[in-house]
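K.L.:
I would like to see how this sequence folds:
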Amino acid sequence: MKLRGTSPVAEARVAHQVEGPRDAPALLLLQGQANSHDWWQHVRPLLTERFFTITFDYRGTGDTARLQAATGKEDETLWSTALFAEDAAAVLAALDVESAFVYGTSMGGRIAQELAIGRPALVRALVLACTTPGGSLATERDREVRLALSSPDRTARLRTTADLFYTAAWIAAHGGYDGVPTHLFSDPTMSRRDANRHLRVSAKHDAASRLDRIEAPTLILHGAEDRFAPVVNAEVLHERIMGSRLHVHPTGRHGFFDEFATESTGLVTDFLVPSHT
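P.N.:
Here you go, the predicted structure:
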């Protein structure tokens, strides 16, 4: 089953996509900042035999942005990870899903935190990958990384992004920078305004004082070589989320879950299926 649809939420209609057996356990996939569901194109096929996978395009991305543009109006709602978590809840409701496993990566992990805190009955178990708690507990990328990402040279920015997401060996295996898939590097159809709004959504996330409210069994995944969201963030999440498990990939960078998709997705499946179904 591979279907698309829309879910009504405040001030917008959110485009969602489902794939996998409808009678399998529901798994909500939450992608990173400024990305559509295309983020999951390497990982999702590894999940659809075991799970009814659900994605949606965040406000400002993919089909959700196109639906909004068709109305001729701007979505003037104040965007936040909490609002995007409510969008996720609306998608689950539209699909008659009473609870789901939730796998969030990068900004999607921050949205997943808000969903688990604000709507605990919806979250059967939680996977947080390459993400941060926000607020006073977060460790941000260093100044060198920030400067490289703001370079006026587009080619230099793309190479920096590739290096932050993938190992040198993986880049070489794809024939160098020109052959690197870019599906994790933001939705190319996004407007600059909406991309900036996403940047603020991610930057303003703060679950630091509320992580102890997460009741769902939680697996935390991270790459040891992640300079985009340093691995110390995973250690903090592990310390603050009671009973959580932590696995750090020894060479992974920010896109470790994509580069090492078979291994990482296997960890996710092993965590979700035997213990919580």
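K.L.:
rest of the way, CA atoms for contacts and neighbours
P.N.:
Will do.
K.L.:
do a quick rundown of the helices in the stretch 151-277 of the chain.
P.N.:
Listed in chain order, the helices of the stretch 151-277 of the chain (DSSP state H, counting those that start in this stretch) span 154-165, 168-173, 192-204, 232-240, 256-259, 261-276.
K.L.:
among those, which is nearest residue 36?
P.N.:
helix 192-204 (11.8 Å; C-alpha to C-alpha).
K.L.:
so which residues make contact with the closest one?
P.N.:
33-34, 60, 79-81, 107, 110, 134-135 (C-alpha atoms under 8 Å, 6 or more residues apart in numbering).
K.L.:
about what we covered before: now the helices of the stretch 151-277 of the chain as CSV including distance to residue 246 and mean neighbour count?
P.N.:
Shown next, in CSV, are the helices of the stretch 151-277 of the chain (distance: least, C-alpha to C-alpha, whole Å; neighbours: other C-alpha atoms under 10 Å):
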stretch, distance to residue 246, mean neighbour count
helix 154-165, 20, 18
helix 168-173, 24, 14
helix 192-204, 22, 16
helix 232-240, 6, 20
helix 256-259, 14, 23
helix 261-276, 11, 15
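K.L.:
this one next, for a side-by-side:
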Amino acid sequence: MTGSYAQAPITMVSAANGIEYAYREVGEGGVPLVLLMHFRGNLDNWDPAVVDALARSRRVIAFDNTGVGRSSGRTPSTIAQMALDAIAFTDALDLAQIDILGFSLGSFVAQEIALIRPALARRVVLASAAPQGAHGMHGWAKWVIEAVGEPEIVPARVLDVFYTRSPESRTAGEKAMRRMFTREELDTPTTWQTRQAQYDAVSTWGIPGFSLLERVTAVQAPVFVANGDSDPMILPRYSHLLAGLLPGAEIKIYPDAAHGFLFQHHEQFASDVAHFLDRQ
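P.N.:
Here you go, the predicted structure:
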């Protein structure tokens, strides 16, 4: 399917686990790139600018995992189950091999997919990522979870987490939000059950444990780790730690950028991802 992500319709597919998954796709050719969304996000929270840039030379698929947005079921409270559910979605689309781009919570799920089914994950991009068991990742800073985890989402507070205080970063964030939410067909907002389950999963993932850090070393796929230099949600040091645990992993830290670095630097990020995915 070609066209722009902003105009892509929401499509449903039935999986063997009994879940009806909602997804959007754009682009054609290559190994399909499957996108895994952040905490409380749905299909609308992907910036069309970055998705369209990624889809210039490949098929790109974004979906709502179990219980998220228009997908049926209840959101599970473990990263492992989210990964199994994501695998069920790819099976429903008959995808034998995929590239994965996991963002924040989605980066945790991406790591699990690569561990659970190595043959499925050809290459993996981990944006704003941390390994399981990293000391200091047991939940987020109080002001961060208050900004993004309250029942009512306030866009200005989300901007504080996703972008820096510089005029350039904040303006980029405002533009990204306008691109995300000016489409005709909007996804269903995520529920409080999804918020609670996802934060339980994030907190459990962050329980410190040196033995847990060793798990990620079993990832066989090439990995590209990326983050903003001022991300308050997943500090850059955790991305460096993750890249150090993965033999041969590449890492890039984007300047004057926070959690939403991939939207702020969408052209450069998409170019870097394409270069990584296309490399022989």
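K.L.:
quick one, which of the helices of the stretch 151-277 of the first structure gets closest to residue 75 of the first structure.
P.N.:
Of the helices of the stretch 151-277 of the first structure, nearest to residue 75 of the first structure by C-alpha to C-alpha is helix 192-204, at 9.9 Å.
K.L.:
that closest one vs the second structure, average offset?
P.N.:
Following superposition, helix 192-204 of the first structure is found to deviate from the second structure by 1.8 Å on average (mean C-alpha distance after the TM-score superposition for the first structure).
K.L.:
follow-up on the earlier one: so which of the contacts of helix 192-204 of the first structure wins on neighbours?
P.N.:
Top of these by neighbour number is residue 110, holding 31 neighbours under the definition other C-alpha atoms under 10 Å.
K.L.:
tell me the residue in the second structure aligned with that residue.
P.N.:
With TM-score structural alignment as the criterion, residue 110 of the first structure lines up with residue 108 in the second structure.
K.L.:
residue 244 of the first structure contacts residue 214, correct?
P.N.:
No. Judged on C-alpha atoms under 8 Å, residue 244 of the first structure makes no contact with residue 214 at a distance of 9.8 Å.
K.L.:
hmm, back to that, in JSON lines: the helices of the stretch 151-277 of the first structure, plus distance to residue 4 of the first structure.
P.N.:
Shown next, in JSON lines, are the helices of the stretch 151-277 of the first structure (distance: least, C-alpha to C-alpha, whole Å):
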{"stretch": "helix 154-165", "distance to residue 4 of the first structure": "29"}
{"stretch": "helix 168-173", "distance to residue 4 of the first structure": "32"}
{"stretch": "helix 192-204", "distance to residue 4 of the first structure": "23"}
{"stretch": "helix 232-240", "distance to residue 4 of the first structure": "33"}
{"stretch": "helix 256-259", "distance to residue 4 of the first structure": "23"}
{"stretch": "helix 261-276", "distance to residue 4 of the first structure": "23"}
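K.L.:
so which of these comes closest to residue 66 of the first structure?
P.N.:
helix 192-204 (12.4 Å).
K.L.:
coming back round to it: determine which two of the contacts of helix 192-204 of the first structure are furthest apart.
P.N.:
60 and 135, at 24.0 Å, using C-alpha to C-alpha across these.
K.L.:
re earlier: specify which member of the contacts of helix 192-204 of the first structure is nearest to residue 187 of the first structure.
P.N.:
Using C-alpha to C-alpha, the contacts of helix 192-204 of the first structure come closest to residue 187 of the first structure at residue 34, 6.0 Å.
K.L.:
if anything else comes up later, I'll come back, but that's it for now.
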